[in-house]
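Novice: below is the structure, and that's it, no one-letter string:
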């Protein structure tokens, strides 16, 4: 065993893998003679995605009950990974534009470069405005039900330039999808883009056509659109842009309008994601839409957020697994999460990062194919946000000083996005102790990335096993590790 750093510490939380693997890998997979490189981020230390050890696999007999162990089985493979990224909102783009050019380059490299950064490979953006913008707007004149005034000129000032630079920094492409927060006011029952309301039935077709115009306009600018979600948070009446769809209403809009319109307009390859709200009602929404074959044929999968703990409960990770079990041929995509209630004195607040680590491990282990953070960049106030809904981002740009603030969440996300690459297969991973969480993926290049999280207050020494070969290491308290071999 070659130790590169003495600052390794005790290790993995309970990983659980789901049954019914999709693929059986090569029966002769072996780590004999391989080396596991360990990267660590830890609280109360200067370790931030730091390489902390290089470990030789060696023969190990039957594990003992007295040992802490993580078991990885590359032959048992599950969902295909599509990527990790964050949302390029108007707010992110407005802050980006106010930073010095050197800081802009630093931010883009930090997020999108797979070697010098954390290798983001997907992005979400909005169809006209959401709360994270300086104000509300649409792409048409109010009342234009023919969409004759449709124009994305608003986005050309900040958002489109940032998306293009992100694509360039990522090597030329990003998996880009878009979400609406509200139809134009005249299309809604409350005649307001804010405060909920519903899409009026007489505008179902016009709204479907609006999606098409958005996709074609963005693609004409050289930004391919992978897909759309039907509606951001369709069961929440918010003080910002919002619109309510019951499960039946969303099903019927997709079945009778959005899906057929995409197919008629040559957009059959665009992926439609339903729900795009919290894990609490996830199963009911998926059951209603995906059990209808005429609706399901248009749907790639179900998107979800993490804010169900607003009611005081715990995250409902098991609901993700239930949906994957019920609809194994459909996909799951985490479409939004952030730490709420911004306060600058909590930039380095470690539980904010651990929320990411815990969610990403559980969501992936329960069948999620991709994971999208919310705003990639906000200012020193947690905005701009036109209704005062200020939140955290992994990176903040101080528009007064021109400096960037990297929070621990950036590094926690990076333990996944940097080492798990699009096209990877999740593989079986499990820990022998509830004190450690873990997940693992087999990359297209044949490398395995195993992520281990220790949310506890004490270091943990553990063995990582593949068959009868193992490495021994430790993980610090409140730390995340990625082992690549």
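Specialist: Great, that's in hand. Every value quoted in this text rests on a predicted model; they were computed, and no experiment measured them.
Novice: all contacts plus neighbour counts: C-alpha atoms, from now on.
Specialist: Fine.
Novice: need the contact list for the residue nearest to residue 117 when sequence neighbours are not counted.
Specialist: Of all residues not flanking residue 117 in the chain, residue 110 sits nearest, at 4.0 Å (Cα to Cα, 6 or more residues apart in numbering). The neighbours of residue 110, taking Cα atoms under 8 Å, 6 or more residues apart in numbering as the test, are 116, 117, 118, 119.
Novice: take this one as well and set it beside the first:
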């Protein structure tokens, strides 16, 4: 236990007491590869205008005041009008160095049991045609200047909404991947993008070697099932992407909880990517006014500084559980993200083991600051000491 004593926080003057904490970061303990961070542009949210070039800069740029995303999720629409819209968005993302993947909300109506985009299931004798449909969409995008990183089989196959959708059982998804997944040759194949992170459903697929062989990326959402690692995916070397989640609350606590969720996705579930729902929305990364939101700034603590291909590094348990710390390596440079969700300022000691770190720059967000850059900090004997303000997120970037 650390004793609490009243003292002025050197980084963010306030009336909170200051306590102490310590953590070790292992420079040679390599965890998963981080593929990046993203958002979606699918459909047209109410009272939200189309994204502009300047708004794409804010979402996909990595300068001050930008979010730093590198992944865009679009919809495989069945109509030409929406395909043109998503193609334009994909091009703008790719122009900014991002990768794009596409998810269908429904197969074409004529391939379904109820001849409708809403509800229903894929006709068994349409499976081969549907695989060709997915591959043809990837070819269409590539031929029009926006090659895809991947296509998904189905958005949220494990529930039946009142809007566009299609239900698949785990066995149906397994058999489609096994029997028709190899027909998708123009890009990577993503599945199952469950609404719930249901391990029984996922393991039904992964337990079949033929189905797993045709699956490149395991996608999941976080509307149930918890943030947990799929051991079979890890054993079979499959990347796991969190491809959709949202929180409509916009309080500072709710926004800070998004940072905690990202931390948990990487450190508890060993996910490789984190994709928020709408990029532009009142609860999104930019608001309906096109300006970066508090949530956008908080996500940027990860997305701006942790680059595609970064490796997460192992850490010990922090001696205070109200401060969550994760570590990453871009090439040879380390990035540390510290989330102090508690009510105390925390004098945090970070010990780098098997890694030489001499200088870092801190970036601080609180309820009143947005990724505010601080002065460079010089480390002695590979030890960083910094007082984290209560209710803050701080990213340290090695120089």
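Specialist: Sure, I can see it. Computed from a prediction, not measured in an experiment: that's the story for all the values here.
Novice: TM-score of the superposition?
Specialist: Once superposed, chain against chain, the TM-score is 0.83 (TM-score structural alignment, normalised by the length of structure 2); 357 aligned residues with a Cα RMSD of 2.5 Å.
Novice: ok, back up a step: any idea which element the residue nearest to residue 117 of structure 1 lies in?
Specialist: Here residue 110 of structure 1, judged by DSSP states H and E, is contained in helix 101-112.
Novice: quick one, the following helix or strand past that helix and helix 101-112 angle?
Specialist: Next helix or strand after helix 101-112 of structure 1 toward the C-terminus (DSSP H and E): strand 122-127. Orientation check (axes from the mean of the first three to the mean of the last three Cα atoms, to 10 degrees): strand 122-127 of structure 1 against helix 101-112 gives 110 degrees.
Novice: the aligned partner of residue 274 of structure 2 in structure 1: neighbour count?
Specialist: Superposed on structure 1 with TM-score structural alignment, residue 274 of structure 2 falls opposite residue 371. As a burial measure, residue 371 of structure 1 scores 29 neighbours (other Cα atoms under 10 Å).
Novice: isn't residue 371 of structure 1 up against residue 87?
Specialist: No - between residue 371 of structure 1 and residue 87 there is no contact under Cα atoms under 8 Å: 10.8 Å.
Novice: and the residue nearest to residue 117 of structure 1, what's its match in structure 2?
Specialist: Checking with TM-score structural alignment, residue 110 of structure 1 has residue 58 as its match.
Novice: distance-wise, check its match relative to residue 241 of structure 2.
Specialist: Distance of residue 58 of structure 2 to residue 241 of structure 2, given as Cα to Cα, to the nearest Å: 23 Å.
Novice: how about residue 433 of structure 1, what's its partner in structure 2?
Specialist: Checking with TM-score structural alignment, residue 433 of structure 1 has residue 320 as its match.
Novice: can you tell me the closest non-neighbouring residue to its match?
Specialist: Spatial nearest neighbour of residue 320 of structure 2, chain neighbours left out: residue 21 (5.7 Å); criterion: Cα to Cα, 6+ apart.
Novice: secondary structure element for the one you found?
Specialist: Going by DSSP H and E, residue 21 of structure 2 is in strand 18-34.
Novice: what's that strand packed up against?
Specialist: strand 310-315, strand 345-353 (3 or more Cα pairs under 8 Å, 6 or more residues apart in numbering; DSSP states H and E).
Novice: what span of structure 1 lines up against the helix or strand that that strand is followed by?
Specialist: Following strand 18-34 of structure 2 in sequence order, the next helix or strand is strand 36-40 (DSSP H and E). With TM-score structural alignment applied, strand 36-40 of structure 2 matches the range 83-87 in structure 1.
Novice: now do that stretch: distance to the chain's middle.
Specialist: 5 Å (Cα atoms, centre = their mean, to the nearest Å).
Novice: what's the answer for stretch 208-223 of structure 1, then?
Specialist: For stretch 208-223 of structure 1 - counting by Cα atoms, centre = their mean - the centre lies 23 Å from the chain centre.
Novice: and if you look at stretch 339-354 of structure 2?
Specialist: That offset, for stretch 339-354 of structure 2, works out to 24 Å (Cα atoms, centre = their mean).
Novice: could you do stretch 470-481 of structure 1 as well?
Specialist: That offset, for stretch 470-481 of structure 1, works out to 24 Å (Cα atoms, centre = their mean).
Novice: that stretch: end-to-end distance?
Specialist: OK, stretch 470-481 of structure 1 end separation, Cα to Cα: 16 Å.
Novice: and that stretch, which stretch of structure 2?
Specialist: Going by TM-score structural alignment: stretch 470-481 of structure 1 matches residues 383-394.
Novice: now swap in stretch 237-256 of structure 1 and tell me
Specialist: Under TM-score structural alignment, the match for stretch 237-256 of structure 1 is residues 160-179.
Novice: gap between residue 443 of structure 1 and residue 356 of structure 1?
Specialist: 22 Å.
Novice: brain fart, residue 298 of structure 1
Specialist: 31 Å.
Novice: list the buried residues of stretch 170-182 of structure 1.
Specialist: Using 16 or more other Cα atoms under 10 Å as the test for burial, stretch 170-182 of structure 1 gives 170, 173, 174, 175, 176, 177, 178, 179, 180, 181, 182.
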